[in-house]
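K.L.:
Give me a model of this one.
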Amino acid sequence: MRVGVVTEIKPAERRVALTPAGAHELAEAGHEVLVQGGAGLGSGFSDQAYVGAGAQIVDGAADVWADAELLLKVKEPIASEYASLNPDATLFTYLHLAADPALTDALVASGTTAIAYETVTGPGGKGLPLLAPMSEVAGRLAAQAGAYFLQDPFGGRGVLIGGVPGVAPARVVVIGGGVVGTNAARVAVGMGAEVTILERSIARLTELELLFDGRARVLMSDPLTLREEVANADVVIGAVLVAGAAAPKLITREMLGSMRPKAVIVDVAIDQGGCAETSTPTTHGDPTYVVDGVLHYCVANMPGGVPNTSTRALTNATLPYVRALANLGVEAALTADPGLRSGVNVQGGKILVPAVQEALDASRTDGDPGRLAA
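P.N.:
Predicted coordinates:
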């Protein structure tokens, strides 16, 4: 099979979908690996490294898109790439379609088979194995971002996250106790912050209590507790995930008025639309903005800030699935692995994930039930 890798062109995105080591495994199995020239440079991988691994370097993105039977990316295609989508190729990448009607329209119109990393499930339908590595990175970065932007020169309250003897540390509230939230809390605890984790699952609350062993408060996330904890926080980390669906808006505009001046919201859920009503995507180049005196950090590709680490972690997770798709063929691989099949968001001009369809139905604003609002 011809497996293609293109350069990511989303602003400030420096990851690449496949390491040279991954390319070597595919080439050794007899597959043709096409890598756009310079695709790996942002992650520290030269063209020569890919050539040495058995890949072919292709000058232009258009040629890779046109020739690849399986197209690997990190982030979802942006508008300038929509014309490259075609029904003869399978796209394997992060998509987050519930928050992107325009991309969904383009995928449906193209006839492309689009498999989303974030909805592939593990054995028995449990876990999200291809979302987990980037969630780990994003969670750890979220705590670092909170600490950084709490500093006064960057718009924050001027509070040291770990405090010093005689001075209280920052209060960090993590909304959601999944992979992102757990990793964010671990780093925040390690930096000496006073950490509270809000979670709704009783089973997960018990797991978190055992995991942190008193080093963080673990509370049931009900509306009153959420409101109280957010009001008293220096940093709020939104780590909410509903697989394949838009994130619930748990932090309302009205709640911002009760927060501490210059408090920081780090909304890791921004890929799925954000868990704060006031969240809108930002970039690494321009990461923050202020609403009602509260600093918002809503970078939509946080792991892209550490591309070498992220690319290695992503390939470690995706490569077994890429091998299956290449070795068996797409349809046979989807038939053999129900977890991989759950990653198919669009195929044959149809949306196959109910949560995505529901989110997009809710976004239609022009009164035409056959058209998605852009």
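K.L.:
okay, CA-based contacts and neighbour counts for the rest of this
P.N.:
Noted.
K.L.:
So what touches the longest helix belonging to the chain?
P.N.:
Assignment by DSSP state H gives helix 307-328 as the longest helix of the chain. By CA atoms under 8 Å, 6 or more residues apart in numbering, the residues outside helix 307-328 that reach it are 1, 3, 14-19, 22, 26, 29, 31, 42-44, 70, 129-130, 133-134, 137, 303-304, 332-334, 340.
K.L.:
For Val33, see how far away Gly54 is.
P.N.:
8 Å (CA to CA, to the nearest Å).
K.L.:
neighbour-wise, which of those two wins?
P.N.:
Val33 (26 against 22; other CA atoms under 10 Å).
K.L.:
ok, Asp346 - contacts?
P.N.:
No, residue 346 isn't Asp; it's Val. 107-108, 112-115, 352-353.
K.L.:
any idea where the helices of the stretch 151-300 of the chain begin and end?
P.N.:
179-190, 202-212, 223-231, 253-256 (DSSP state H, counting those that start in this stretch).
K.L.:
If you count contacts, what does the longest one end up packed against?
P.N.:
Under the contact definition 3 or more CA pairs under 8 Å, 6 or more residues apart in numbering; DSSP states H and E, helix 179-190 sits against helix 132-149, strand 171-175, strand 194-199, strand 235-238.
K.L.:
what inclination does the third one have with respect to helix 223-231?
P.N.:
Meaning strand 194-199. Angle of strand 194-199 versus helix 223-231, following axes from the mean of the first three to the mean of the last three CA atoms, to 10 degrees, is 150 degrees.
K.L.:
To check against the first, give me the structure of this:
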Amino acid sequence: MIIGVPKEIKNNENRVALTPSGVKELKKHGHQVFVQMTAGDGSGFADEEYANVGAELLPTIEEVYSKAEMIVKVKEPIEAEYKLIKKDQLVFTYFHFASHEPLTRAMIDSKSVCLAYETVEKADRSLPLLVPMSEVAGRMSIQQGAKYLEKPLKGRGILLGGVPGVRPAKVMILGGGIVGTEAAKMAAGMGADVTILDLSLPRLRYLDDVMPANVKTLMSSEYNIREMITDHDLIIGAVLIPGAKAPKLITRDMLKDMRPGTVLVDVAVDQGGCFETTKPTTHQDPIYIIDDVVHYSVANMPGAVPYTSTLALTNATLPYAIQLANKGWEKACKESNELKLGLNIIKGDVVYKAVSDAFNLPYTPLEKYI
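P.N.:
Predicted coordinates:
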């Protein structure tokens, strides 16, 4: 198969979809790999490293898209890329369709095959291609939250871990999945007073067993959230419904009950955000303030640490990319239910129910293709 790796062009996105190591593995399987020049620079991988393992370097993004049968990316295509995607071309990347109708309609119009990292799902309901970036984003949410609690950055002026004789910051984490767990580990390690809210009692029991003493668990409800927001300094949105829009757990009217300088970090922004006031921001302009509450909602948080993120992501995606390249998407998805669940749009048909529901689009059962 001919595989193309374009340079990511989303604002401040420095990750790359294949490392030189990944290219070498695909070459061993007999595949041809085109990499756009400088695609790996942001993650610390030079063109020479790709050339040395057999990648063919192309100067423009247009050439990569025109030659490739399968495009492997990190982030969803942005508007400048829509017209480059060809009929029947397989695009393997994060899409997050349910939060972005123009992208969804553009991919329908392209008649391409869209296989989304975020909905590849194992039998135990885990999301193997979302996990590594969730781990990075969960840890980063505390790092960023601690920074924006500083007074010069419009926060309350609180040190996350406090000091002897002064209480630490209170951190509220909505969601006890991968993001929430990693956020809690980081916040607890820095000495904060942490509470994780979730709807699953088994998950809360597990977290209660494994977390340190400064992490508490609480059943998630609107009542409990409204009670807690009045005295918490940092609130992390870490809720995920695979492939669907995130629920709005912090509403606009709740902001007036928060103290000035409270910081909200919405890691669910890719799926529409779990705060009603969330709007996507960039690393270049990461925050905005509503009712004296600081909002941080960068849509590609792991892009700020591209070396770590690229290695973590490609460790997870490469085995699936090899399956798709070796067998073609139809045979690979027939033989792997995990990959089958990653299919969102096929040749103009929406085959993932949560995406069709998000925009009232016609739904086509996967059985038409697989």
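K.L.:
Most neighbours among the contacts of Val346 of the first structure, please name it.
P.N.:
Result: Leu107 is most packed of the contacts of Val346 of the first structure (other CA under 10 Å), 28 neighbours.
K.L.:
Touching, that residue and Gly349? I think so.
P.N.:
Yes. Leu107 of the first structure is in contact with Gly349 according to CA atoms under 8 Å; the separation is 7.2 Å.
K.L.:
State the separation between stretch 3-13 of the first structure and the centre of the chain it belongs to.
P.N.:
15 Å (CA atoms, centre = their mean, to the nearest Å).
K.L.:
again, but for stretch 265-274 of the second structure
P.N.:
9 Å.
K.L.:
same check, this time on stretch 187-200 of the first structure
P.N.:
With CA atoms, centre = their mean, you get 21 Å for stretch 187-200 of the first structure.
K.L.:
May I see the buried residues of that stretch?
P.N.:
Using 16 or more other CA atoms under 10 Å as the test for burial, stretch 187-200 of the first structure gives 187-189, 191-199.
K.L.:
Name the residues that touch stretch 178-190 of the second structure?
P.N.:
131, 134-135, 137-142, 160-161, 171, 173-174, 193-194, 196, 207, 211-212, 214-215, 236, 238, 267.
K.L.:
cutoff 6 Å now
P.N.:
134-135, 138-139, 142, 161, 238 (CA atoms under 6 Å, 6 or more residues apart in numbering).
K.L.:
Highest neighbour count among the residues you listed?
P.N.:
Going by other CA under 10 Å, Ala238 tops these with 30 neighbours.
K.L.:
now that residue, nearest residue through space, not along the chain?
P.N.:
Gly175 (5.0 Å; CA to CA, 6 or more residues apart in numbering).
K.L.:
Same check on Cys274 of the second structure?
P.N.:
That would be Lys248: by CA to CA, 6+ apart, it lies 4.3 Å from Cys274 of the second structure.
K.L.:
so what corresponds to that neighbour in the first structure?
P.N.:
Under the alignment (TM-score structural alignment), Lys248 of the second structure pairs with Lys249 of the first structure.
K.L.:
quick one: that match from Val174 of the first structure, how far?
P.N.:
With CA to CA as the criterion, Lys249 of the first structure and Val174 of the first structure are 15 Å apart.
K.L.:
who's more crowded, those two?
P.N.:
Of the pair Lys249 of the first structure and Val174, Val174 is the one with more neighbours under other CA under 10 Å, namely 31 against 16.
K.L.:
Tell me the spacing between that one and Val236 of the first structure.
P.N.:
For Val174 of the first structure, the distance to Val236 of the first structure - CA to CA - is 6 Å.
K.L.:
can you tell me the helix or strand for Pro11 of the first structure?
P.N.:
Assessed by DSSP states H and E, Pro11 of the first structure sits outside every helix and strand.
K.L.:
Against Ile197 of the first structure, how distant is the residue nearest to it when sequence neighbours are not counted?
P.N.:
Nearest residue to Pro11 of the first structure, sequence neighbours excluded (CA to CA, 6+ apart): Thr283, at 7.0 Å. Distance, Thr283 of the first structure to Ile197 of the first structure, by CA to CA: 26 Å.
K.L.:
ok, now Phe154 of the first structure?
P.N.:
Taken as CA to CA, the span from Phe154 of the first structure to Ile197 of the first structure is 25 Å.
K.L.:
thinking again about what came up before, between the contacts of Val346 of the first structure, which sits nearest Glu277 of the first structure?
P.N.:
Distances from those to Glu277 of the first structure were compared by CA to CA; the smallest belongs to Val353, at 24.4 Å.
K.L.:
Give the full set of residues in contact with the closest one.
P.N.:
Val353 of the first structure neighbours (CA under 6 Å, 6+ apart): Asn345.
K.L.:
what distance separates stretch 15-24 of the first structure from the centre of its chain?
P.N.:
Centre to centre, stretch against its chain (CA atoms, centre = their mean), the figure for stretch 15-24 of the first structure is 19 Å.
K.L.:
just stretch 51-70 of the second structure next, same as before
P.N.:
Taking CA atoms, centre = their mean, one finds stretch 51-70 of the second structure lying 25 Å from the centre of the chain it belongs to.
K.L.:
Pull the number of nearby residues for the spatially closest residue to Lys147 of the second structure that is not a sequence neighbour.
P.N.:
In space, and not counting its chain neighbours, Lys147 of the second structure is closest to Leu153: 7.6 Å by CA to CA, 6+ apart. By other CA under 10 Å, 13 other residues sit near Leu153 of the second structure.
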